[in-house]
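A.B. asks: Need coordinates for the following:
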Amino acid sequence: MRVLVAEDHRVLARTIATGLRRQAMAVDVAAAADEAERMCLLTAYDVLILDRDLPVLSGDEVCRRLRELQDPPRILMLTAAGELTDKIYGLTTLGADDYLAKPFDFSELVARVRTLSRRAPKQPPTVLRFASITLDETRREVSVDGRPLELTPKELAVLHLLLVAGGAPVSHDELVRTVWDEHLDPRTSAVRATVSRLRGKLGDPGLILADKGEGYRLCD
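C.D. replies: A predicted model of the protein is given here:
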């Protein structure tokens, strides 16, 4: 899942981004509304966490503009304006998909982001299976032949993308775009190292094959 956090409070933005990355999400950050709009036009984000009070251009205006796109991201407004009238205005007039007032509990934010991502079209089933691998998306639990595995957030996100592909190759660039964020150097060995660790935990190196020039795929 790829998320954009549009928040001008640097400490809060960094805290949210770090926490979501620990939940196996790829997260980018924008400090201004016009920057957030530009990033949404260039990247297909699943969820946009949007502060209403942003510099240069208001979050309200960005929400209105993004709603005109053919396939906009799901928008979660995160704002200090927490009165009932503010919420109704954000959800109805502005067209936000969800509304969360500050201060907030981080576990609630994660739950709302995950719920919004499931509302998007063409979502895979809750439980993904391929060969001996099972991934329960809701519980974030992975097993191989019934044996539970402990995976890092990045390993879990890579495996999820490979399972969704169902044996089709997933390119290195797609892994970088979906699992990491815009700051990762595409030439880095991070993808290869993560796949290598994942193979070791799966216990069968042959479950993940590297197709030269095409990326990685699951093999039964």
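
A.B. asks: alpha carbons only for contacts and neighbour counts from here, please
C.D. replies: OK.

A.B. asks: Is it correct that residue 216 is in contact with residue 196?
C.D. replies: No. Between residue 216 and residue 196 there is no contact under C-alpha atoms under 8 Å: 11.1 Å.

A.B. asks: Between those two, point out the one with more neighbours.
C.D. replies: Using other C-alpha atoms under 10 Å, the more surrounded residue of residue 216 and residue 196 is residue 216, with 22 against 14.

A.B. asks: now for the helix or strand the more buried one falls within, which elements pack on it?
C.D. replies: Following DSSP states H and E, one finds residue 216 within strand 215-218. Packing partners of strand 215-218 (3 or more C-alpha pairs under 8 Å, 6 or more residues apart in numbering; DSSP states H and E): helix 153-165, strand 208-211.

A.B. asks: deepest of these, which one?
C.D. replies: helix 153-165 (a mean of 20; mean count of other C-alpha atoms under 10 Å).

A.B. asks: Now the second one, please; I'll put the structures next to each other:
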Amino acid sequence: MRILVIEDEPKTGDYLLRGLGEAGFVVSLARNGRDGLQMAAEGGFDLVVLDVMLPIMDGWQVLRSLRLQEGGADIPVIFLTARDEVQDRVKGLELGADDYLVKPFAFAELVARIRTLLRRGPPREDDVIRIGDMEIDVMKRKVSRQGQRITLTAKEFGLLHLLARRQGEVLSRSIIASQVWDINFESDTNVIDAAIRRLRSKLDDPFEPKLIHTLRGMGYVCELRAP
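C.D. replies: Presented below is the predicted three-dimensional model:
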């Protein structure tokens, strides 16, 4: 497995380069955001470990740009940063990060999180899910409505997949947070609502009928409702 580390602090970058290499990964290192984005965009990496406070381009900009590039939407990204405020963690996840680990960190935990993300895959029993005119090819991670391809980030796909495979079931925000982000969100954050809005803008706004519905005070459900 190939991992790209984007880290400008020399000691931390060298430590990750050596340690992840010893853990069995093939590791490349970029020491600023611009070079890191270029390397990630060129492809071939299975996962990116990304710092926030980077020269030239910060980590937020790198991730935002990467998610908009062809092939960049599906690369798992772990933020590894000293920024430990709740709003920073929320921002990172809202931008499409798959995990967020705060410095100082335990190297064993980082490796465990990397391996968890690399192992994660769609359930085999749901190769194709159809709801109305929407089709989700789980193995190819492709989504379409009315025959039109819909491009989703890795996190948006995970959110849609959860809603679709449990279609008709109302899922609370806490269930969505734990299943899609593997984390418990504080009750006053709007990460789930923001993610649903982004998903609807791609999946529902251009089409009829709507498939993602809100039940106030309860959560969200994906289903085809009778007109």
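
A.B. asks: just to revisit the earlier point, whereabouts in the second structure does the strand holding residue 216 of the first structure align?
C.D. replies: Across the second structure, nothing matches strand 215-218 of the first structure (TM-score structural alignment).

A.B. asks: try stretch 81-88 of the first structure
C.D. replies: Under TM-score structural alignment, the match for stretch 81-88 of the first structure is residues 83-90.

A.B. asks: Contacts for that stretch, please.
C.D. replies: Contact with stretch 83-90 of the second structure is made by 52, 100, 102-103, 189, 191, as judged by C-alpha atoms under 8 Å, 6 or more residues apart in numbering.

A.B. asks: same thing with stretch 8-28 of the second structure?
C.D. replies: 1-7, 29-32, 51, 54-55, 111.

A.B. asks: Show me what counts as buried in that stretch.
C.D. replies: Neighbour-count burial for stretch 8-28 of the second structure flags 8, 13, 16-17, 19-20, 25, 27-28 (criterion: 16 or more other C-alpha atoms under 10 Å).

A.B. asks: Pretty sure residue 134 of the second structure sits against residue 149.
C.D. replies: No. The criterion here is C-alpha under 8 Å, and residue 134 of the second structure misses it with residue 149 at 9.9 Å.

A.B. asks: The two - which one has more neighbours?
C.D. replies: Comparing residue 134 of the second structure with residue 149 by other C-alpha under 10 Å, the one with more neighbours is residue 134, at 19 against 13.

A.B. asks: That one and residue 52 of the second structure: what is the separation?
C.D. replies: Applying C-alpha to C-alpha, to the nearest Å, the value for residue 134 of the second structure to residue 52 of the second structure is 36 Å.

A.B. asks: quick one on the thing from earlier: show me the common contact partners of residue 134 and residue 149 of the second structure, please.
C.D. replies: In contact with both residue 134 of the second structure and residue 149: residue 143, using C-alpha under 8 Å, 6+ apart.

A.B. asks: Please tell me which residues of the first structure stretch 197-216 of the second structure aligns onto.
C.D. replies: Going by TM-score structural alignment, stretch 197-216 of the second structure lines up with nothing in the first structure.

A.B. asks: My error: substitute stretch 135-149 of the second structure in the last question.
C.D. replies: Using TM-score structural alignment, stretch 135-149 of the second structure finds no match anywhere in the first structure.

A.B. asks: Mean deviation, the helix or strand hosting residue 48 of the first structure versus the second structure?
C.D. replies: According to DSSP H and E, residue 48 of the first structure maps onto strand 47-50. By mean C-alpha distance after the TM-score superposition for the first structure, the fitted strand 47-50 of the first structure averages 0.5 Å away from its aligned residues in the second structure.

A.B. asks: list the helices and strands that strand packs on?
C.D. replies: Using 3+ C-alpha pairs under 8 Å, 6+ apart, strand 47-50 of the first structure is in contact with strand 2-6, strand 74-79, helix 106-119.

A.B. asks: at 10 Å what do you get?
C.D. replies: Judged by 3 or more C-alpha pairs under 10 Å, 6 or more residues apart in numbering; DSSP states H and E, the packing partners of strand 47-50 of the first structure are strand 2-6, strand 26-30, helix 33-42, helix 59-66, strand 74-79, strand 98-101, helix 106-119.

A.B. asks: now the ones you listed as JSON lines including distance to residue 190 of the first structure?
C.D. replies: JSON lines is the format used below for those (distance: least, C-alpha to C-alpha, whole Å):
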{"stretch": "strand 2-6", "distance to residue 190 of the first structure": "18"}
{"stretch": "strand 26-30", "distance to residue 190 of the first structure": "14"}
{"stretch": "helix 33-42", "distance to residue 190 of the first structure": "23"}
{"stretch": "helix 59-66", "distance to residue 190 of the first structure": "33"}
{"stretch": "strand 74-79", "distance to residue 190 of the first structure": "29"}
{"stretch": "strand 98-101", "distance to residue 190 of the first structure": "34"}
{"stretch": "helix 106-119", "distance to residue 190 of the first structure": "25"}
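
A.B. asks: who wins for proximity to residue 156 of the first structure among these?
C.D. replies: Closest approach to residue 156 of the first structure among those (C-alpha to C-alpha): strand 26-30, 11.8 Å.

A.B. asks: I'd like the distance from residue 130 of the second structure to residue 164 of the second structure, if you could.
C.D. replies: Counting by C-alpha to C-alpha - residue 130 of the second structure and residue 164 of the second structure are separated by 8 Å.
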